[in-house]
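Novice: Mind folding the following:
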Amino acid sequence: MNPFFLFFRKFRKYSRNHVMKASLLTISVIIYSVLSEFYIENNIASSGIHSLFTSLWWTMQTITTVGYGDTPVYGLAGRTNGMIIMVIGIGSLGYLMAGLTSMLIDIRLSSKLGERMAAEKKHIVLCNYNESTKKVLERIKYDGIDIVILNENEIKGDNEYTFVKGSFLRENDLIRAGIKKASSVIIFSRAEDKDQMGMDAENILSAMIIRKLNPEIRIIGEILNPDSREHASSFMDDIIIKGDVSSMLIYSSIMIPGIPEFINDLLTSDSISEENVDKGYMDRTYSEFIHIMEKENKIVLAFRKNDKIYLRKNSDEKLDVESYIFIKN
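Specialist: Next up, the predicted model:
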């Protein structure tokens, strides 16, 4: 293992343990000082300590070395006790400050090295970082969505997102990426130099692990070989076959010139939306619903039911869907 990582982990363990010890020591010194000085000085008329709060005020002045001098201590026992408190109190507070400083350094290092657990909720986890991941990030970074990237190697230049160093095939790393609290996960293929079936098998295995950790999460997976679709469909909600879409667009451009540019403009614009179908429309037919939406300048493209999307149909069947996808005219 890299010597730096060994040092970092020892440093983290050291800082966490010492912050707890320093906190307990400082609190103990404060409690002892408040009670002891009040007990010793309370019966001395000229003393400035005649209440627990005043004793606390004197204690905080003393251990922080502020020393306003507005709360005098006159008794020999009180001053002797005060000197002991000065030495122990200043030392314990310095010990605590050093521990907190090391903890802040630990947090910064943890974030930089991907050793920190993601704190987001309802976020999207991106497994593996490649060219496809970059393109997705470029698209969604303006949408205000919290993103956690789980990758085996450090990512440079993407400080806008939470980075977790680890493998998408290990449960502990997925948990650190907040997979149990995430709303969606996108599994990208991690290496181009492996065989397609091997990479697809890794993605499917990761989807199995993720599904076990969070049965409700939406899993979107990248598959390289079309033959893997059947196996992947048991664990992934949406399957993207790399190269399939581009091949279809190339074919479409032969039949309908300009269609790739049109599809690209459509997908990259903000004109496509989805809304739930109001219960008041459930007694309508598909044709009637589409006609009503057109009057509201909404061009219906498709319907969704049970997480499946179906192209629009102008029929006299009763509407039986959950939501509709449309273009705002």
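Novice: For the rest of this, base every contact and every neighbour count on C-alpha atoms.
Specialist: Noted.
Novice: Against residue 208, how distant is the spatially most central residue of the chain?
Specialist: Closest to where the C-alpha atoms of the chain average out (Cα atoms, centre = their mean) is residue 120, at 3.0 Å. To residue 208, residue 120 is 22 Å away according to Cα to Cα, to the nearest Å.
Novice: what's the answer for residue 96, then?
Specialist: Residue 96 is 45 Å from residue 208, by Cα to Cα.
Novice: Which one's more surrounded, these two?
Specialist: residue 96 (21 against 18; other Cα atoms under 10 Å).
Novice: check which helix or strand covers the more buried one.
Specialist: helix 76-113 (DSSP states H and E).
Novice: mind listing what's buried in that helix?
Specialist: Applying a neighbour-count criterion of 16 or more other Cα atoms under 10 Å, one finds 78-79, 82, 85-86, 88-96, 99-100, 102-103, 106, 110-113 buried in helix 76-113.
Novice: this one as well, want them side by side:
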Amino acid sequence: MINKNWYKQAWKFLQRENLDRVLLVITILVIFSSITYSIVENKTIIDSVWWTIVTVTTVGYGDISPVTLPGRLVAIVNMIVGIGVLAILSASLASFLVSKKIKEDLGMSAYKFENHIIVCEWNYRAEVIIKEFRQDSDFKEAPIILIADIDRKPIEDENLYFIKGKVSDETLIRANINKAKTAIILGDDKLEHNARDATTILSTLIVESLASSVYTIVELMNAAYIDTCKKAHADEIIVSSHISSMLISQAAINHGITYVISDLLSFQDGANKLYKVPVPRSKIGMPFIEAFVHIKQTYQSTVVALQKGLQGEVMCNPSNQYKLNNQDYLIIVATESSYQEIQKSHLR
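Specialist: Take a look at the predicted model:
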């Protein structure tokens, strides 16, 4: 949607970058030179304007050229003044673009994205999260805004945008938190475990106070803080130490099970991954087992869980006789191509 006050913003930009005076000089030069050239060379005003612009920009097509002494004097003025004015204009634009790039890399900019992802804190887990996003076709070019108290943008990613600082009202507003889709709040590895979780919960409170509609995913180290984090209205809580401990114990009890988990969670091409899809329209009101068989036979994919609503209760391995309704979602193990086919079939 076009901003109704775009012309005011454009004028402020020209004034801020000192381009208004340059454009004024160019305009006066073109008007004066065109009128003078038209008189002394007996040319139409259109031809004179064309000649003036071609001369000032040093293009010099040669289709129109002065033959009188006054006309050549006008041409000399155009050449000398034009080179200087264009040099100033080019330098001003280059300075603006370089300054903009530096501000972005140093985390000094503000953004107006919508349905974007915000990642709070930078650590090796944040880097893995962003790389995994880029492996998924739906998030390959999704705008991601990183808020972290580091010196500059940490990795080269044209769709990753950086805001320097702690999670606060100011940094979240610059990240346009009200229009974000998801906020991922990670722990600060520079702090000890208890202080890290306390800071994470505080960040969650700040996010929720500004934009309660944003889906917040929070990383904790200590499971004892889960209830506190829920009171901060976090939508999904992941206790990283708890999950890694469970995986290690499962690996000891059932050798090789971690390979299965890693394969399901990875976004590498060709791998089977976990996806969430709506219940097929033809299976609404039918027992769960019918959807299970249909998905397996038709798409060579396996249903492993069911979610009641888009963000509701998740049932792992639901009963065969559970009656499906139109708000339920199936969590499946599938390749990306199978997932896309299921999505297309639901739209038909």
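Novice: Work out the TM-score between the chains.
Specialist: TM-score of the superposed chains, computed with TM-score structural alignment, normalised by the length of the first structure, equals 0.79; 308 aligned residues with a Cα RMSD of 3.1 Å.
Novice: so what does the helix holding residue 96 of the first structure touch, helix or strand wise?
Specialist: Judged by 3 or more Cα pairs under 8 Å, 6 or more residues apart in numbering; DSSP states H and E, helix 76-113 of the first structure is in contact with helix 3-41, helix 52-63, strand 162-165.
Novice: Can you spell out which helices and strands pack onto the second one?
Specialist: If you count contacts as 3+ Cα pairs under 8 Å, 6+ apart, helix 52-63 of the first structure packs onto helix 3-41, helix 76-113.
Novice: gap between residue 19 of the second structure and residue 30 of the second structure?
Specialist: For residue 19 of the second structure relative to residue 30 of the second structure (Cα to Cα), the value is 16 Å.
Novice: er, residue 280 of the second structure I mean
Specialist: 67 Å.
Novice: List the residues that contact the residue nearest to residue 81 of the second structure when sequence neighbours are not counted.
Specialist: Closest residue to residue 81 of the second structure apart from its sequence neighbours, by Cα to Cα, 6 or more residues apart in numbering: residue 56 at 7.7 Å. Going by Cα atoms under 8 Å, 6 or more residues apart in numbering, residue 56 of the second structure touches 78-79, 81-83.
Novice: What strand or helix carries residue 212 of the second structure?
Specialist: Going by DSSP H and E, residue 212 of the second structure is not in any helix or strand.
Novice: Tell me how many other residues surround residue 159 of the first structure.
Specialist: That count, for residue 159 of the first structure with other Cα under 10 Å as the rule, works out to 10.
Novice: dump the residue contacts of the aligned residue in the second structure for it.
Specialist: Alignment note (TM-score structural alignment): residue 159 of the first structure maps to residue 156 of the second structure. For residue 156 of the second structure, the contact set (Cα under 8 Å, 6+ apart) is empty.
Novice: Residue 156 of the second structure: what secondary structure?
Specialist: Following DSSP: H, G, I helix; E, B strand; the rest coil, residue 156 of the second structure is assigned to coil.
Novice: Quick check: it vs residue 101 of the second structure, distance?
Specialist: Distance, residue 156 of the second structure to residue 101 of the second structure, by Cα to Cα: 13 Å.
Novice: before we move on, what about residue 26 of the second structure?
Specialist: Residue 26 of the second structure sits 28 Å away from residue 101 of the second structure, going by Cα to Cα.
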